[in-house]
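model the following, please.
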Amino acid sequence: MTAWVRGRVQGVGFRWYTRAQALAIGGLLGCARNLRDGRVEVVAEGARERCERLLGWLRDGDTPGSVDGVTEIWDTPRGGYEDFAIR
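Model prediction:
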């Protein structure tokens, strides 16, 4: 799953908290990174149920900053991740 998070999500610890949530859910590989347009991109690979939990947290969780919206796509995992990283 790749999700793009809009709102006040840069400079507030959002990527760090996203990584912590992914690790708490467990079984997820991927990353969270800032985009030039102010969004944060979150890539999560793992069991769909676990990815859905992370997506739910991105939309409704107690995140730093403020989330105005989340858009996601589901695709075949590409691999290449050793853990869940901040980029």
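
when you work out contacts or count neighbours from here on, use the C-alpha atoms and nothing else.
Noted.

what separates stretch 65-85 from the chain centre, distance-wise?
5 Å (C-alpha atoms, centre = their mean, to the nearest Å).

I'd like the structure of this one too, to check against the first:
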Amino acid sequence: MTRICLQGFVSGKVQGVGFRQGTQVEAERLGLDGWVRNLDDGRVEVRVEGDQSSVKRLVAWLERGPPHARVDDLQLVERTPDGARGFFIAY
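This is a model prediction of the structure:
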């Protein structure tokens, strides 16, 4: 299985709606590694690493987010996997 890594930004109504926690739960359910954090400009930044099909499933979740979120834009770029283990909320 080939590991891939994507990193980028989610914008819209994505802070104060459980976006980071929901991302962590979904990433852990899918067996992915990485992190998610709020940015001062109102966006959420995410870095996710794992097998391609699971990463694609998380991307589909990020496109809509948790129930009270509104995702206006999702921009992800491919990065080199760095062997991260576990998925956490960064502060």
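
so what's the aligned residue in structure 2 for G38 of structure 1 closest to, chain neighbours aside?
Alignment note (TM-score structural alignment): G38 of structure 1 maps to G42 of structure 2. Using C-alpha to C-alpha, 6 or more residues apart in numbering and skipping the chain neighbours, the partner closest in space to G42 of structure 2 is Q15 (6.5 Å).

helix, strand or coil for V10 of structure 2?
strand (DSSP: H, G, I helix; E, B strand; the rest coil).

which residues in structure 2 form helices?
With DSSP state H as the criterion, structure 2 has helices at 19-29, 52-62.

so which of the ones you listed is the most packed in?
Per residue and on average, the most neighbours among the helices of structure 2 fall to helix 19-29, with a mean of 19 (mean count of other C-alpha atoms under 10 Å).
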